[in-house]
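A.B. asks: okay, sequence plus prediction incoming.
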Amino acid sequence: MMAAAQSTLDPVTAEHRPRRTKTVLGWGVIVVLVLIVVFVAIRVTATPPGEHGALDPEGRDDSGTLALAEILRDQGVEVDVRRSRVEARAAIDEGTTLVMSNPYTLTDEALETLMEPADRVVFLSTSTHLLNALQIGANAPGTRSAVAAACDVPEFAAVGTIRADRLFAPAAEVEGCFGDADGAAVLIDDRGGDRVAVVEGTRLFSNADLAENGNAALALALLGQTDRVVWYVPSLGDSDIEGKSIDTLGSLTPPWVTPAILLLLLAGVAASIWRGQRFGPLVAETLPVTVRASETMHGRARLTARAADAAHAAEALRDGAQRRLARRLGLAAHAGADEVADAAADRLRIPRGTLQTLLAGPLPTDDASLVDLARRLDELEAAVETSARRPTTHPTEAEGTT
């Protein structure tokens, strides 16, 4: 008796063990996937943006200027890239050109100190504040098509034409090149004995645009006049601007808030696992009532008739007829009414545009118009079906018959 009972319980125990194992494995897979997603999210949020920004002489992307730096080196010009203003100023000596993009991270005093030992300074991008600080000009509206230098600067004689997307109005005694007195792409200031050049080179000297028009020649004319170039790259880490830190949500909240949130999240995960283990596998259960499709159709028809909604009924008739016609005509199931009407007209050999009103025209508003629409749709389907079964007679066979 005991052996018989043991034999009847063993299969049940053996059946429950695989289920429990599958449940544990399933939850283990879910936990691993959650950990992977969290790890990827942390890596993505912690990954800084591109190491090199626009007009960076070491940037290899489309906005960088590595190609320009390499061209200068091929021409025998030494390119010394500096990311510290102190190191850049110390590297400047006689016969050196100082090159930089808009130094938005420096104060006016720091910029003046950096420019002081340089005989030539070239700004590859600028801002309204920089133009005012240099007193070299102002922004000018509009853009110009490809133009030549049209100025007295000898270095620009062989540049050719450039097409700039930003113009400047030169100040008094400042030379404006590649434009006119109302707006020029390049400003040359020789008033203090040292030359200062300003140009918006984002669309001229980047890796993606350097080969267009005379962009490369203009870059060599600006940067290749000395044997050595000190290229300073401004950055927020090298800024001398002292600003007040802005209060953030993290700085305003008490220090215990973050641990409390993490504890609540862990408690929620633990509760989900605990409650989730109490549910067994899904069981397929046969519904007590089976509703036939025909009964559903008749029920919807009775509701439509009771509401006297002829337009809704007509729209349903059109949709069904359009789908059936599309299938018989070899069209896609989602073909539009115009496409189905044209294909049906071609099949029936009647002018195109004849069936558009039937399939996509105004909906009927009364029962008589609804009945007429249903009759015409049925006739159209019957005609298409008949034409599909009709054998095709070739011209040669017709001639032989006659």
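C.D. replies: In hand now; what should we look at?

A.B. asks: from now on I want contacts and neighbour counts done on CA atoms only, so please keep to that.
C.D. replies: OK.

A.B. asks: any idea which helix or strand comes after the longest helix anywhere in the chain?
C.D. replies: As assigned by DSSP state H, the longest helix anywhere in the chain is helix 2-46. Counting by DSSP states H and E, the element after helix 2-46 in chain order, helix or strand, is helix 66-74.

A.B. asks: helices or strands next to that next one in the packing?
C.D. replies: Secondary-structure packing of helix 66-74 (3 or more Cα pairs under 8 Å, 6 or more residues apart in numbering; DSSP states H and E): strand 78-82, helix 215-223.

A.B. asks: for the strand or helix carrying residue 312, which positions count as buried?
C.D. replies: Per DSSP H and E: residue 312 is located in helix 310-328. Within helix 310-328, the residues scored as buried using 16 or more other Cα atoms under 10 Å are 310-315, 317-318, 321-323, 325-326.

A.B. asks: that one: what's the following helix or strand?
C.D. replies: Next element after helix 310-328 (DSSP H and E): helix 337-348.

A.B. asks: tally of neighbours for residue 198?
C.D. replies: 26 (other Cα atoms under 10 Å).

A.B. asks: which SS class is it?
C.D. replies: On the three-state scheme (DSSP: H, G, I helix; E, B strand; the rest coil), residue 198 is labelled strand.

A.B. asks: comparison target, given below:
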Amino acid sequence: MTVVTPTVGARLRSARFWLVLGGVAVAGAVAVAVIGSGGGTGGRPLGPANAAPAGAKAVVEVLRDEGIDVSVTTTLDATSTAVSGDPERTSLLVDDADGFLTDGQWDDLGRLDADVVLLSPGQSALDALAPGVTALGPSAGGVAAPRCDVPSLARLDRVDVTGSAFAIDGSDAAGCLPTDAGLGLVEYADTTSSVTVVGATRALTNGSIADEDNAAFALSVLGRSPSLVWYLPSAADVPEGGGTLATLTPSWVTPSLVLLFLAGVAAMVWRGRRLGPLVVERLPVTVRASETTEGRARLYERSGQRLHALDQLRIGTLSRLSRATGLAAGASVDEVVSRVSSLLAADPAGVRSVLVDAHPADDRDLVALSDALLDLERAVHRATTPP
């Protein structure tokens, strides 16, 4: 068999599918990165610059149309500077969806003396700014009336309460927007500032702001002061030596990995359905069949696989005996043994021992059994050949 090495063009043609798949995966990862990063504000849910249905850009534009100055910050230092200038005329919205802030940093936010709005906060934020409030988890959703004594919500009748639910445990806070899972809004108020815990976050999104009384709800909660600082904590707030791999990983990494995984699964399903056409490997030399046989024999010898080597000889012998005795190509071993033993008037147990049962204990037995196979095949040939 004469073969030659594959050319560069042949290799590129054979790898065409994987090159296309890799290009699609890279393009998808880049798209996810661009959409998901957005400077830390654009592609995230409830992002003030996110125009997607899950974003909150519409709320920001409505607030600005009402004359409210909305500014976005991504670090605790910048937030403190923005709020401390005029805390009495400034509200602070905190959306720590990635859990960057520590307990000490929440305490620092509580000392800013400004009205604070928390979007679906965790328990550490509640313990620092809203003691007595417990996070219960996701809310099943639906529409509800405020049903509380908060004056700014008194005119509302129907608000989308999908998001997170909270419970009040022995505090003086006002609980609003009751659902089957808990409360969609909790508000603390004193003589200087207030803390509003918002779990009904879908009402603030672009996709729902025009439904029910959601727009009025957003203005009532976020439009109480002339200025609103929209604080999105980032990895820059993580103390040196703190944080975990999950908190320090950009938000676009996980969807990118999921996309690559799905592309790999699709490739495996597509390519695993069939073996594909046989491909002749091109080599620069001519390999004789005898060399291949000798090479395999040396491998069997080196690994001590005497029985495996003998089985290869037996398979060939059985095939030739089947044809010589007129049996079908798919004849079983028992049929071959029966036909050969009756043809040679030999003991079936002895014939079966040579063809199947005998195991070589050493190289001498292997050679002896190999000779026995050859002798058996010659005897059948003589018996089946006319004189």
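C.D. replies: Alright, I've got the coordinates. If you're wondering where the values come from, they're calculated on a predicted model, not measured in any experiment.

A.B. asks: give me the TM-score for this pair.
C.D. replies: Once superposed, the chains reach a TM-score of 0.52 (TM-score structural alignment, normalised by the length of the second structure), with 236 aligned residues with a Cα RMSD of 3.7 Å.

A.B. asks: where in the second structure does the helix holding residue 312 of the first structure align, residue-wise?
C.D. replies: Under TM-score structural alignment, helix 310-328 of the first structure has no counterpart anywhere in the second structure.

A.B. asks: same for that helix, what does it pack against?
C.D. replies: Checked by 3+ Cα pairs under 8 Å, 6+ apart, helix 310-328 of the first structure has helix 293-307, helix 337-348, helix 367-389 packed alongside it.

A.B. asks: element containing residue 177 of the second structure?
C.D. replies: Judged by DSSP H and E, residue 177 of the second structure forms part of strand 174-178.

A.B. asks: list the contacts of that strand.
C.D. replies: Contacts of strand 174-178 of the second structure with the rest of the structure, by Cα atoms under 8 Å, 6 or more residues apart in numbering, involve 144-150, 159, 161, 168, 183-188.

A.B. asks: returning to what we had before: need the winner for burial among the helices and strands packed on helix 66-74 of the first structure.
C.D. replies: A comparison of those by mean neighbour count, using mean count of other Cα atoms under 10 Å, puts helix 215-223 on top with a mean of 22.

A.B. asks: other residues contacting it?
C.D. replies: Residues outside helix 215-223 of the first structure that contact it (Cα under 8 Å, 6+ apart) are 68, 72, 97, 99, 122, 155-156, 158-160, 162, 197, 204-205, 209-210, 229.

A.B. asks: which of the residues you listed count as buried?
C.D. replies: Among the contacts of helix 215-223 of the first structure, those classed as buried by neighbour count (16+ other Cα under 10 Å) are 68, 72, 97, 99, 122, 156, 159-160, 162, 197, 204-205, 209-210, 229.

A.B. asks: wait, which of those is closest to residue 268 of the first structure?
C.D. replies: Ranked by distance to residue 268 of the first structure (Cα to Cα), those are led by residue 209 at 54.1 Å.

A.B. asks: for the closest one, what are its contacts?
C.D. replies: Per Cα under 8 Å, 6+ apart, neighbours of residue 209 of the first structure: 203, 215.

A.B. asks: so how far is residue 298 of the first structure from residue 158 of the first structure?
C.D. replies: 86 Å (Cα to Cα, to the nearest Å).

A.B. asks: one more: residue 80 of the first structure?
C.D. replies: Taking Cα to Cα, one finds residue 80 of the first structure at 85 Å from residue 298 of the first structure.

A.B. asks: and what of residue 369 of the first structure?
C.D. replies: For residue 369 of the first structure, the distance to residue 298 of the first structure equals 21 Å [Cα to Cα].

A.B. asks: compare those two and say which is more crowded by neighbours.
C.D. replies: A direct count of neighbours by other Cα under 10 Å for residue 369 of the first structure and residue 298 places residue 369 higher, at 15 against 11.

A.B. asks: looking at the helices and strands packed on helix 66-74 of the first structure, spot the one closest to residue 358 of the first structure.
C.D. replies: Using Cα to Cα, the nearest of these to residue 358 of the first structure is helix 215-223, at 62.5 Å.

A.B. asks: trace residue 114 of the first structure over to the second structure, please.
C.D. replies: Match for residue 114 of the first structure (TM-score structural alignment): residue 109.
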